[in-house]
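> Pasting a predicted model and its sequence here:
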Amino acid sequence: MRRFDWRLAVGVAVVGLACLLWLVVAGILLWAVLDPADWQTVLEALGGKGGLLLFLWAGSLVPTAAALRHLIDHYLRAPAKLAEEARLLLETDVQRLPTPRGSAENRRLAEVIGQLVAQREALREDMDQRVQAASRQTELEKNRLAALMSELTKSVVVCNLDGRILLYNNRARLQFRRLSRLPTPAGGAELMGLGRSIYTVLDRKLVNHALENVQRRLRRGAGAPSAQFVTTTPSGKLLRVQMTPVRDVETSGKEARATDSMTGFVLLIENITDEMQADAEKDRILTSLTEGTRSRLANARAAAEVLEDPAISEQMRERLLDVIREEVHGLSRRIDELQPPSSAALRSRWPLEDMLGEDLVEAGMRRLESELDLQVDVEPGNQAVWLKVESFTLLQAVLHLAGRLHERCRVRKLTLRAGEQSGQGVLDLIWMPCDGASDKAELGWDQEPIQVGSETLSLTVRDVLERHGGECWIEQEINDARHRCFFRLLLPLATPQEELPAATFMRYESRPEYYDFDLFQATERTRGLDDSPLVELAYTVFDTETTGLNPAEGDEIIQIGAVRIVNGKVLTHEFFDQLVDPKRIIPPASIPIHGITPDMVKDQPTIDEVLPAFHGFCQDTVLVAHNAAFDMRCLQLKEKRTGVRFDHPVLDTLLLSALVHENQDSHRLEAIAERFGLTIIGRHTAIGDAMVTAEILVQLIPLLAEKGIHTLRQAREAAQKTYYARVNY
């Protein structure tokens, strides 16, 4: 029965009862008016036609019902339909206009609603265009900020008032990596990351003191207050830190202005350890030169004053001359001894940056082609080598050398090559054909000031190379009847910058799920986070690859991969990925699954080094894994040996999936990823599984909220009641 049909039934029943009541009343009136004889006459006239009257009475109800149905459709159902269509327009993006029906007033109301919908869509389209324009502008500003921060020579870290890191540049990440106290596998990741605390590196008291000074100056009305301090890191490094405020903004009409209150602060951090050491070395050199020279000069001066006396004997004169000669020779030796360290101290003031050899070669090729009439090629070498250079003056020197070849040797084609030789970086400037000896004599490259176009610098090529701690010479090579000459520039190497390795797509079945320990044991750290909303927690999602599936019986970890989640976002650039030497044979049957061969783990750090580094990476986060019991068991069996304890709260995406999709047959990682439309890249690599598990967790959190699970405590308690948490495999 359709909605409102009960009204039609009630209406027909009421009309029928009214007609019946009217007949009863009419009969009573007739009974009161007519005599019994008249009644007899009436009854005889009606005879056997009572049934016909009853049929006519019932038939009269049909048009009555039709009339009532029309009235209900017109005045009741039509407004109700219009209300439903209007609510659908209000709550969804449906753009279908309501159908005019019913009374004239209802049709006019439908037309007005249609006009409002059209107006809303026009406003929405205009707003979308404004949002797109604002988004483009925001993205442009973001790119400008990223470019600006990447070019800064100092580390930049932006924190909120609690000291949690909100933004940082790549130089800060590299610098914090060098400040790490943990073994190499951590790579400084335990120090730098979104959501991490700046107090793991900087002394809280110093930062708070600087913060109070800045706030005090803000209250006094200072336009650009800042504070500086020097601190020592736990690893023994000296940092110079400058703090500037991030001020709150208030709007008044269309204007916005900065207030005196702070929402956070910006730190410009500079590692001055080497600078201080260089200054100390300079002071030592100066002190040594001063103190060592004073006595020798005094002796020479005294001898010279005595020599001025004409009455001295010839023997005394010779002795005094010997003293002067000895002191002068001593001064000369002293200067020769101090020259190398003083040159090194001078070079320490020259700012060098890490640069990929491929980028340096490409920049050199562009400069040579744009400023000289030369054809420049790139010869394959070790383009992935990282060099520590001051690229501008170095390229100026290369341009000078190329210009000399072009002018004096009539060279029209050059080749650039970057590489590594005997622990030093190499940049080769190659040309052919030439006579190496005559060219070298004719070029005079090491004595002339650098000249590029009409500009002449005060530096020579030799000066630039000395400030890099490098060398340069001309060589000649014979290869396949080709006689080529080249300038070889030796340059310092830089530490290679790590990138996330590309993973291959593989699909295998998950390892079996089993729970042979209590995953839900409450710790002090767990209780401290139990009431925290899931959406506000920071997570470390990790996975392990092992030699087998029985860690209690000797199977070892051969890889740990992890990624962090902060504010509901997977931070793919903040990851931990480390192979581990298990110090035992990797079973050949397991190699096709995880793809890790014995050669890959050879010379890799052991679990004794990797686990403390991973523990630092997980600091102040909730641990998450798929089938977490297996991975946690692998970690906990090594706690006593490595001296670290994983007392973090733990969540398991296998159990959480069983909570939100309790009717699904499978909760393996592959099945869950398929349900969420996620692609598994690098299946059964630790970092690949960790990445997809992190994406799954991000999808699961809002589904848990729909089931009333909002906090860590609620998630842990609900997961503990699932079927999978009660089964021992």
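Right, received. Where do you want to start? Numbering: from 1, shown residues only.

> From now on I want contacts and neighbour counts done on CA atoms only, so please keep to that.
Noted.

> longest strand of the protein?
Ranked by residue count under DSSP state E, the longest strand found in the chain is strand 255-271.

> For it, which helices and strands make contact with it?
For strand 255-271, the packing partners by 3 or more C-alpha pairs under 8 Å, 6 or more residues apart in numbering; DSSP states H and E come out as strand 155-160, helix 204-219, strand 238-252.

> Adding mean neighbour count as columns, could you present these in TSV?
Formatted as TSV, those follow (neighbours: other C-alpha atoms under 10 Å):
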stretch	mean neighbour count
strand 155-160	22
helix 204-219	16
strand 238-252	17
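
> wait, which of the ones you listed is closest to residue 617?
Nearest to residue 617 among those is strand 155-160 (18.5 Å), distances taken as C-alpha to C-alpha.

> Included below, for side-by-side comparison, is a second structure:
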Amino acid sequence: MKPERPEWLAALAPAALLALAAALVAAMLAATLEPAERAALWALLGPRTTLLLLLLVVVAIGAGVWMRWAWHHWGATPGRVAELLQVLLAGAPGRELEPRGSAGSRALVETVNRLLRERAVWRTEVEARVHEASRLVEQEKGRLAALMAELTQSVVVCNLDGRILLYNGRARLQFRALSPAPAIGGAEYLGIGRSIYAVFDRALVAHALEMVQQRLQRGVAHPSAQFVTATRGGQLLRVQLAPVREHEAGPLAGFVLMLDNITRDFAEESERDRRLHEHTEAGRASLANLQAAVELIDDPALDEATAARLQGVIRDEVRALGHRIGELAHYTTETMRTRWPLEDMQGADFVAAALRRIEAEHRCRTAGTEVDPALWLKLDSFSLIQALVFLAGRVVDEYGVKVVQIRLQRAGTRAQLDLAWIGPGVSTETAVAWETEAMRVDGEASALTVRDVVQRHGGTFWFERERVRAEAFFRFLLPLADAAEPLDSGLLARRESRPEFYDFDLFQTREMALELAERTLAELAYTVFDTETTGLEPSAGDEILQIGATRIVAGKLRRHESFEQLVDPQRSIPERTIAIHGITPAMVAGQPTIREVLPALHAFAQETVLVAHNAAFDLRFLELKERAAGVRFDMPVLDTLLLSQVLHPNQERHSLEAIAERLGVPVLGRHTALGDAIVTAEVFLKMIPLLQTAGIRTLGQALEASRRSALAKLSY
């Protein structure tokens, strides 16, 4: 670390004092001695001047070293204690100062620690009361989060500036699918504090809000507005906008968007309209030809050859009309067959539901035997239960079966579902007839057949009989639900049990006319990033191997909004660096290059302030690749290394580990890009109140203080 001014003064003071003392002694001797005595003294000391000067230098160096040690041991201790005390006062209770320095300093530290312990007891009592008072509010937030997670509709809540305050998992998946760009690093449209206008036209939302406000003024109790829009990726969305008010009769505080992706529905409706129009026009022409032929064929004067030709026209038009009607019927059947999507359902739950429905519909006894409770099916439960109820009804009605059983077991990569009974079997012709017959359930006919349902599931169906047990059954082979992918242990360590997809504090923010430099640190959004590289010399050919980033919005670390991507460096990786970050050539093989990754990182960091530890190092790597990637990282940048030196100039170390230890931040996942970014983000969050205490409240003040830091001259 570069020595501070007091340290320089302590080290140079002995030399200055010795020089001054030597000059004074020489002056006094010159003033009190006679010329003969001065000549004799000079004759004695002259040849030994070099030795005397060397002796003075050695004494000065020794005294300077001792004074520097004394400064560190005694002189700098109060400053270090004061800095650490500020950290402890801003942090969580329970930590204490380490006694160091002289006996007086240690006694002072012990007294301060006693006061800290008393403060911790008082603070714990206050926090307990606050926790009890806010418990009901947290319960309501928890209920809201659980409700939002279970909704099947995409819901996004924004403030009036269009900043996202809340969204559910369905919205996150839908917005991920809307993105026209490839999913690199996990960058997404959706995120707390991001602008909804990255997806929707601002004027469109403003118009919907105006409509809502007009309806509010007319006294409509629950006003809303709807619009259909196309995203940049070419998807069609139907959006319903509802207001969020500060209180029942208060002004608007924001709005709720409920979204449905109608791209597929629109395409299906367009195709249905096209077919209907095509068949209508063709049918109209066929009917006109038939009408003309019928009118002419009744003419008694018509010769046989002409009558035969007219009869041929009638046959051809009737055949063509029948063919078109058949095509339309087939299209309608196919549409109904694919109307409901396949969803995951536990096999035991499906069997229980089917048995209840069969028993209620046909007044027979039912039993679920040999049902594997661990099986999950991917099915359309409604149509498949209809098929089972239909088959069970035919068996009960036509063969007098009293007990129907359902079995469910795994059969290789599929599930084997049997509808079984003890009694007479069914002939092959009857089974085929039931399979292709339109199902009738609850007295209502369906356009679907059992075969349609089986084909919809990509399954297989047949009838079988076991003569030894006098048992007959219909067997279905159905798809199993996809196995859940194992969770990354690193993600488990980084994320909370329930991701936080909301922040109502953002209701208080407004789009400000002030420049970023004049905005307070607490209200800004940040992208905290880190890189892992092949070496320490970007200008000498070292390359980025991994980029990790996370976001801070409204003073909170958004762990679920992260960016992490390995990068193909298109060069070898030195063995010495593999030992540090653990990234091997096999891991980066086939990964995107930096030209592909930087645009995704740039999109992730839009409208935020960049934060890094030793930012000059990481930014140099980015700057060298900006032109090739076609982006420019011109966001403001804060460096936790420089800010640490601003806050704690008396501390000896400013490494990320040292700062984290000083601020009480646990260090996990070091030397992974995302792990280091998360540690840096937590350190920066701890720094914000300390900077405010030091009078550094705005971004501009933080940037200016960083520029004046002794470490600001680092370059790569």
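Noted; the coordinates are in hand. Owing to the predicted nature of the structure, the values given are computational and were not obtained by experimental measurement.

> After superposition, what is the TM-score?
TM-score for the superposed chains, counting by TM-score structural alignment, normalised by the length of structure 2: 0.67, backed by 553 aligned residues with a C-alpha RMSD of 4.4 Å.

> re the thing from before, now the longest strand of structure 1 and strand 155-160, what's the angle there?
Angle, strand 255-271 of structure 1 to strand 155-160, by axes from the mean of the first three to the mean of the last three C-alpha atoms, to 10 degrees: 130 degrees.

> mind listing what's buried in strand 255-271 of structure 1?
Buried residues in strand 255-271 of structure 1, counted by 16 or more other C-alpha atoms under 10 Å: 260, 262, 264-271.

> do stretch 52-67 of structure 2 as well
For stretch 52-67 of structure 2, the neighbour count (16+ other C-alpha under 10 Å) marks 56-57, 60-61, 63-65, 67 as buried.

> List the contacts of that stretch.
If you take C-alpha atoms under 8 Å, 6 or more residues apart in numbering as the criterion, stretch 52-67 of structure 2 is touched by 10-15, 18.

> Check for me that residue 651 of structure 1 belongs to a helix.
No: looking at residue 651 of structure 1 with DSSP: H, G, I helix; E, B strand; the rest coil, it is strand, so not inside a helix.

> I'd like to know how many residues surround it.
Residue 651 of structure 1: 25 surrounding residues under other C-alpha atoms under 10 Å.

> Distance check, the counterpart of it in structure 2 against residue 293 of structure 2.
Residue 651 of structure 1 maps onto residue 638 in structure 2, with residues paired by TM-score structural alignment. Per C-alpha to C-alpha, to the nearest Å, residue 638 of structure 2 is found 87 Å from residue 293 of structure 2.

> what does residue 380 of structure 2 give?
As judged by C-alpha to C-alpha, residue 380 of structure 2 and residue 293 of structure 2 stand 49 Å apart.

> ok, how many other residues are close to the counterpart of residue 580 of structure 2 in structure 1?
Taking TM-score structural alignment, residue 580 of structure 2 has residue 593 as its aligned residue in structure 1. Using other C-alpha under 10 Å, residue 593 of structure 1 is surrounded by 17 other residues.

> Which residue is the nearest non-sequential neighbour of residue 593 of structure 1?
Excluding the flanking residues, the one nearest residue 593 of structure 1 by C-alpha to C-alpha, 6 or more residues apart in numbering is residue 684, at 6.5 Å.

> any idea how far residue 325 of structure 2 is from residue 280 of structure 2?
From residue 280 of structure 2 to residue 325 of structure 2 the distance is 10 Å (C-alpha to C-alpha).

> Ignore what I typed, I meant residue 104 of structure 2.
From residue 104 of structure 2 across to residue 325 of structure 2, the span is 102 Å (C-alpha to C-alpha).

> corresponding residue for residue 53 of structure 2 in structure 1?
Alignment note (TM-score structural alignment): residue 53 of structure 2 has no counterpart in structure 1.

> Residue 53 of structure 2: which element?
Residue 53 of structure 2 is part of helix 49-70, with elements assigned from DSSP states H and E.

> all strands of the stretch 501-650 of structure 1, in order?
All strands of the stretch 501-650 of structure 1, identified by DSSP state E, counting those that start in this stretch, fall at 539-546, 557-566, 569-579, 622-625, 650-652.

> and those, which is most packed in?
Stretch with highest mean neighbour count among the strands of the stretch 501-650 of structure 1: strand 539-546 (a mean of 27; mean count of other C-alpha atoms under 10 Å).

> for it, packing partners?
Using 3+ C-alpha pairs under 8 Å, 6+ apart: strand 539-546 of structure 1 touches strand 557-566, strand 622-625, helix 686-706.

> go with 10 Å
Applying 3 or more C-alpha pairs under 10 Å, 6 or more residues apart in numbering; DSSP states H and E, one finds that strand 539-546 of structure 1 makes contact with strand 557-566, strand 569-579, helix 591-594, strand 622-625, helix 628-636, strand 650-652, helix 686-706.
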